[in-house]
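A.B. asks: okay, sequence plus prediction incoming.
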Amino acid sequence: MDHRTQGDRMQLAQWLNIDFPLIQAPMAGSQDSRLAIAVSNAGGLGSLPCAMLTPEALHASLQEIQAETRRPYNVNFFCHETPTPDAQREAAWRQALQPYYDEFGIDPADIPTGPGRAPFSPEFADVLQDFKPPVVSFHFGLPAPDLLARVKSWGSKVLSSATTVEEALWLEKHGADAVIAQGLEAGGHRGMFLTDDVTTQIGTFALVPQLVKALNVPVIAAGGIADAAGVKAAMALGAAGVQIGTAYLLAEESTISAIHRAALKSEAARHTALTNLFSGRPARGIVNRFMREMGPLSALPPAFPLAPAGMTPLRTQAEAQASGDFSPLWSGQHVNTSLGESAAEITKSLAQAFAA
């Protein structure tokens, strides 16, 4: 599939062998295989986030998907480089969190360190080889050439996220079959990987036409799209399809907490911001007490993905008291609570954009 076919709104659907050019965004920590299965069975492309899974858990999840759907699905991985732990930086972060530890009676000496998210690796590739998923997508770039070649050898189509024209061109040059244009409105982690400068990040409807003009591979719009009208607008700008995240957080199949679900349905969801406090990397979430008091972007958190270790006990204690003050309440800038209760209903509502 090439740039010349993007004028046909159903080309991406045909290429992916799905009913609608609609992809459910993979959301690590907020879903499991059930959401992916439901979206795929409804005619979209369901996605399984794998960054927080062990190879064993990945194998089990893929077995579940293949047992419950015969439709195409996507598996998603991060491509970050695991940093070397910095004891001095970790100590400074724990010191900054000390007043909150005191508030909840937490002893920081009892808190373990270590990453909570793993990048794509040969071990994950070994698992995938047995399943040969139809689509494999990546965040934060692409894996090493040898790993990418393995994925492509199975016939899997490769997608990856870009937040700038430069990133999109890099992805196309290095083997992505299609590029997800992740606008600034999108919830969760920014897919930025060529720069740490958040001022380079632009909105979806500014990014999409620039990528359509610059690339010879399909462009998939993501960020701030929460209804059929938004889907139509993205397609009118030349997108070959859309990727939807926040809307699916409200599906009954998502695994978010009751606190997170209530926040998405409240007026608090009108105010989101990019923050690196929860993971060490910029991600969009609903502004809460911790973000307000620490400032949403800070030089203090350890490098991604080491920051969550220090935050986890605070989140656990606060959520036990029915508070989301220390939780990453991921959300895009447009929350729509009227699409339906189930993933199938949400998919059907969004797919109205493709009705004749």
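C.D. replies: Ah, there it is.
A.B. asks: from here on, just use CA atoms for contacts and neighbour counts.
C.D. replies: Noted.
A.B. asks: show me where the protein has its strands.
C.D. replies: With DSSP state E as the definition, the chain shows strands at residue ranges 22-24, 46-49, 73-78, 135-139, 157-162, 178-182, 188-189, 219-222, 241-244, 272-275, 283-286.
A.B. asks: now do the last one: which elements does it pack against?
C.D. replies: If I follow you right, that is strand 283-286. strand 188-189, strand 272-275 (3 or more C-alpha pairs under 8 Å, 6 or more residues apart in numbering; DSSP states H and E).
A.B. asks: how about those strands in CSV, adding distance to L314 and mean neighbour count?
C.D. replies: Putting those into CSV (distance: least, C-alpha to C-alpha, whole Å; neighbours: other C-alpha atoms under 10 Å) gives the following:
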stretch, distance to L314, mean neighbour count
strand 188-189, 20, 22
strand 272-275, 17, 23
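A.B. asks: would you turn these into a markdown table with distance to A206?
C.D. replies: Rendered in a markdown table, the data for the helices and strands packed on strand 283-286 read as follows (distance: least, C-alpha to C-alpha, whole Å):
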| stretch | distance to A206 |
| --- | --- |
| strand 188-189 | 19 |
| strand 272-275 | 18 |
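A.B. asks: out of those strands, nearest to A13?
C.D. replies: Proximity to A13, assessed across the helices and strands packed on strand 283-286 by C-alpha to C-alpha, is greatest for strand 188-189 (25.1 Å).
A.B. asks: one more structure, for comparison:
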Amino acid sequence: MSSPLSGLGLTIPLIAAPMAGGPTTPALVTAAARAGGLGLLAGGYRTPQELAGHITAVRAQAVPFGVNLFAPNPVPVDAEAYRRYARSIQAEGDRYDLDLTGGDPVEDDDHWHDKIDLLLADPVALVGFTFGVPDPAVVAALRSAGTVVVQTVTSAEEARIAADAGADLLAVQASAAGGHSGTLTPERVPPPTPVADLVTEVRSAVSLPLIAAGGIATPADVAAVIRAGAMAAMVGTVLLRADESGTSAVHQAALADPDRDRTVVTRAFTGRPARALRNDFTDRYTGEAPAGYPALHHLTSPMRKAAAAAGDPERVNLWAGTGHRHATAEPADRILTRLAEAL
């Protein structure tokens, strides 16, 4: 079977994950391609104009690349639960003279239609979707424009939904992944199925080619998912300290801190399950945070930005997968080349 990635020049089966919020930069995407893999720009949280600028920057380097978007799958927050949570975390905002209790919930779609219009008007080789499955008409329009469509899934059931929507390729994300889970049902946290086992489960459900993601941090991990039937491995956390990443200084320091040896899955920062290094904020608020995305993301964003600027790791979303100990401060091409050594 011909691979949907066959025209993208991969010489190693590795993809640099799209890490929204800053870590993924045009330089990191370019480095992944020059190492023989592929990088995906993170369209999430960027305006269409910012995304267009990143696309232009990578195109100027004449390397293959893709773009990932957050597809709408809102989790509307209960208004009273939102107000109660805002009052609870106001003590954290007080540290930075922020009022977190004065506004209404923001329920936006991350400029969804404008970003789709951008990618149809100026197509890229590959577009991925996370959080939700787009309308089949959107998928069909992208494919007609010559774009390979990748859908993130976290179960065999989700894989069937994505296949029915017309996806070319599935990114099978295990719960060990850092940052947000791509689950289509964010009110439930996906079970801790090892990534190679999840690939096997999904392969039994659909015939689409698969990319494995989640907790992949060593050459042995990469080899295991390829043996399980994935055509490529997607890695993110191991690139958070790469020279080309845009990961904040406070986040990079936390990843290198030997005392931060545990990750937790929390809704405390965004109202959607995400894996992060444990800190004071996750300890205090994971148990009481309501489901509600993107409302909680917007609620805590000013606090997180202020904390990062102040070098305060206890109020920052320190996204990290279970393999975070393998994140190293060196060029991305060296990291990716090493990960392919056991193939």
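C.D. replies: Thanks, I have the structure now. Keep in mind it's a predicted model, so treat the numbers as computed, not measured.
A.B. asks: next, the TM-score between them, please.
C.D. replies: Between these two chains, after superposing, the TM-score reads 0.91 (TM-score structural alignment, normalised by the length of structure 2); 342 aligned residues with a C-alpha RMSD of 2.4 Å.
A.B. asks: one step back: which one of the helices and strands packed on strand 283-286 of structure 1 lies closest to E253 of structure 1?
C.D. replies: Across these, E253 of structure 1 has its closest neighbour in strand 188-189 (18.2 Å, C-alpha to C-alpha).
A.B. asks: who are the neighbours in contact with the aligned residue in structure 2 for E90 of structure 1?
C.D. replies: Taking TM-score structural alignment, E90 of structure 1 has Y82 as its aligned residue in structure 2. If you count contacts by C-alpha atoms under 8 Å, 6 or more residues apart in numbering, Y82 of structure 2 has them with P105, P290, L296.
A.B. asks: TSV for these, including neighbour count and distance to I55 of structure 2?
C.D. replies: Rendered in TSV, the data for the contacts of Y82 of structure 2 read as follows (neighbours: other C-alpha atoms under 10 Å; distance: C-alpha to C-alpha, whole Å):
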residue	neighbour count	distance to I55 of structure 2
P105	20	31
P290	21	35
L296	26	29
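A.B. asks: mind listing what V202 of structure 2 touches?
C.D. replies: S155, A156, A159, V172.
A.B. asks: let's see it at 7 Å
C.D. replies: Listed by C-alpha atoms under 7 Å, 6 or more residues apart in numbering, the contact set of V202 of structure 2 reads S155, A156, A159.
A.B. asks: what does P209 of structure 1 give?
C.D. replies: Under the criterion of C-alpha under 7 Å, 6+ apart, the contact list for P209 of structure 1 reads L237, G238.
A.B. asks: and of the strands of structure 1, who's closest to Q317 of structure 1?
C.D. replies: Comparison of the strands of structure 1 against Q317 of structure 1 by C-alpha to C-alpha identifies strand 283-286 as nearest, at 19.1 Å.
A.B. asks: where does that closest one end up in structure 2?
C.D. replies: For strand 283-286 of structure 1, the aligned range in structure 2 is residues 274-277, judged by TM-score structural alignment.
A.B. asks: quick one, helices of the stretch 1-150 of structure 2?
C.D. replies: Listed in chain order, the helices found in the stretch 1-150 of structure 2 under DSSP state H, counting those that start in this stretch are 26-34, 48-59, 79-94, 112-121, 136-144.
A.B. asks: excluding sequence neighbours, find me the nearest residue to the aligned residue in structure 2 for G245 of structure 1.
C.D. replies: Using TM-score structural alignment to pair residues, one finds that G245 of structure 1 aligns to G236 in structure 2. Setting aside the residues directly before and after it, G236 of structure 2 is nearest to A17 in space (C-alpha to C-alpha, 6 or more residues apart in numbering), at 4.8 Å.
A.B. asks: same question for E345 of structure 1.
C.D. replies: Taking C-alpha to C-alpha, 6+ apart as the measure, E345 of structure 1 lies nearest to L339, with 6.8 Å between them; neighbours along the chain are not counted.
A.B. asks: I figured the one you found hits T347, correct?
C.D. replies: No: using C-alpha atoms under 7 Å, L339 of structure 1 is not in contact with T347, being 8.3 Å away.
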